[in-house]
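Visitor: Only the shape, not the letters, is given here:
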């Protein structure tokens, strides 16, 4: 089980605004923002975490190369998956797979995929049959 994950991003302010908007339909929000003065061990000037009651996803600026990454967020319903996809597209994300059943994973796998401003493959998924 993964407790949290950090994405390195090219434009911190843009990614912070993007994730603040895009994660809201599935119940995630900005939980905390830290500066280098707060956590000196990070080695970055600023970082912020998104989650429900604790940070699950962190973003931090990077001046170097970033590697392709896929992250899937659990949604409570198919309607949340649909709202995530719509919101992500409206916020500047690019479609990487519209909402729908992916029965090749399992019969109730309902997911949607977008590419964030850095090209990361971000998914919302619901596993219940509705």
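Guide: It's in. Here the structure is a predicted model, which is why all the values come from computation and not from measurement. Numbers count the residues shown, from 1 in each chain.
Visitor: going forward, measure contacts between C-alpha atoms and count neighbours the same way
Guide: OK.
Visitor: Give me the residues contacting the longest helix anywhere in the chain.
Guide: Across the chain, the longest stretch assigned as helix under DSSP state H is helix 78-90. With Cα atoms under 8 Å, 6 or more residues apart in numbering as the test, helix 78-90 has contacts from 18, 21-26, 75, 94-95, 98-99, 110-114, 124-126, 130.
Visitor: so where do the helices sit in this structure?
Guide: According to DSSP H, the helices that the chain contains are 12-22, 78-90.
Visitor: ok now stretch 98-113, how far from the chain's centre?
Guide: Taking Cα atoms, centre = their mean, to the nearest Å, one finds stretch 98-113 lying 18 Å from the centre of the chain it belongs to.
Visitor: just stretch 70-86 next, same as before
Guide: Centroid displacement of stretch 70-86 relative to its chain, using Cα atoms, centre = their mean, is 10 Å.
Visitor: list the buried ones in that stretch?
Guide: Of the residues in stretch 70-86, 73-75, 77-78, 80-86 count as buried by neighbour count, 16 or more other Cα atoms under 10 Å.
Visitor: Which pair of those spans the longest distance?
Guide: Checked with Cα to Cα, these reach their widest spread between 74 and 86, with 16.3 Å between them.
Visitor: Which one, of the helices of the chain, ends up nearest to residue 5?
Guide: That would be helix 12-22 among those, by Cα to Cα, at 13.8 Å.
Visitor: take the one below as the second:
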């Protein structure tokens, strides 16, 4: 349903570094950048926009699709290495559905960042 989403960061360079490193296993990287901020996404299409904001942002829950459970695991390790805090290690979450495999990390500004694979 969404084409893209954008939000402010209290420290844009730190947020950019976190998201670039954490989402690299999912194929996400910087696709646009300028005075307006940074656009991350799959090659050629920014889907996540970050910009500097002096106001503290409200923490969000951001879930990113992974095409395999191994990529969920890789996201989790990369996000922790990027400075994220564990908020749920990789594993099945059958209370959502039988094949819901996800990992959760708290990133910059308190955002709950998730990678999820819906495949068996």
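Guide: That came in fine, so what should we check first? Bear in mind the structure is a predicted one, so any value in this text is a computation, not a measurement.
Visitor: Overlay them and tell me the TM-score.
Guide: The TM-score (TM-score structural alignment, normalised by the length of structure 2) is 0.96; 119 aligned residues with a Cα RMSD of 0.8 Å.
Visitor: about what we covered before: so can I have a markdown table of the buried residues of stretch 70-86 of structure 1 showing distance to residue 49 of structure 1?
Guide: What follows is those, written out as a markdown table (distance: Cα to Cα, whole Å):
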| residue | distance to residue 49 of structure 1 |
| --- | --- |
| 73 | 14 |
| 74 | 17 |
| 75 | 18 |
| 77 | 23 |
| 78 | 25 |
| 80 | 21 |
| 81 | 21 |
| 82 | 23 |
| 83 | 21 |
| 84 | 18 |
| 85 | 21 |
| 86 | 22 |
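Visitor: just to revisit the earlier point, select only the buried ones of the contacts of helix 78-90 of structure 1 in ChimeraX?
Guide: Buried subset of the contacts of helix 78-90 of structure 1, written as a ChimeraX selection, criterion 16+ other Cα under 10 Å:
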select :18,21,22,23,24,25,26,75,94,95,99,110,111,112,113,114,124,125,126
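Visitor: ok so, going back, now for the helices of structure 1, which one comes closest to residue 47 of structure 1?
Guide: By Cα to Cα (comparing all of these), the closest turns out to be helix 12-22, at 8.3 Å.
Visitor: residues in structure 2 aligned with that closest one?
Guide: Using TM-score structural alignment, the residues of structure 2 aligned to helix 12-22 of structure 1 are 12-22.
Visitor: To what extent does the matching stretch diverge from structure 1 after superposition?
Guide: Its aligned residues in structure 1 lie a mean 0.9 Å from stretch 12-22 of structure 2 after superposition (mean Cα distance after the TM-score superposition for structure 1).
Visitor: which residue packs closest to the residue lying farthest from the centre of structure 2, ignoring adjacent ones?
Guide: In terms of distance from the mean C-alpha position of structure 2, residue 98 ranks first, at 22.9 Å (Cα atoms, centre = their mean). If the residues on either side of it in the chain are set aside, residue 98 of structure 2 comes closest to residue 92, at 7.6 Å by Cα to Cα, 6 or more residues apart in numbering.
Visitor: Kindly state which residue of structure 1 is aligned to that neighbour.
Guide: Residue correspondence to structure 1 (TM-score structural alignment): residue 92 of structure 2 is matched to residue 101.
Visitor: Over to residue 76 of structure 2?
Guide: Aligning on TM-score structural alignment places residue 76 of structure 2 opposite residue 85 in structure 1.
Visitor: who touches residue 95 of structure 1 in this structure?
Guide: 85, 89, 113-115.
Visitor: that older thread, who's in contact with the match of residue 92 of structure 2?
Guide: By Cα under 8 Å, 6+ apart, the residues touching residue 101 of structure 1 are 107-111.
Visitor: hmm, which of the residues you listed are common to structure 2?
Guide: Counting by both residues aligned by TM-score structural alignment, their matches' Cα atoms under 8 Å, these that remain in contact in structure 2 are 107-111.
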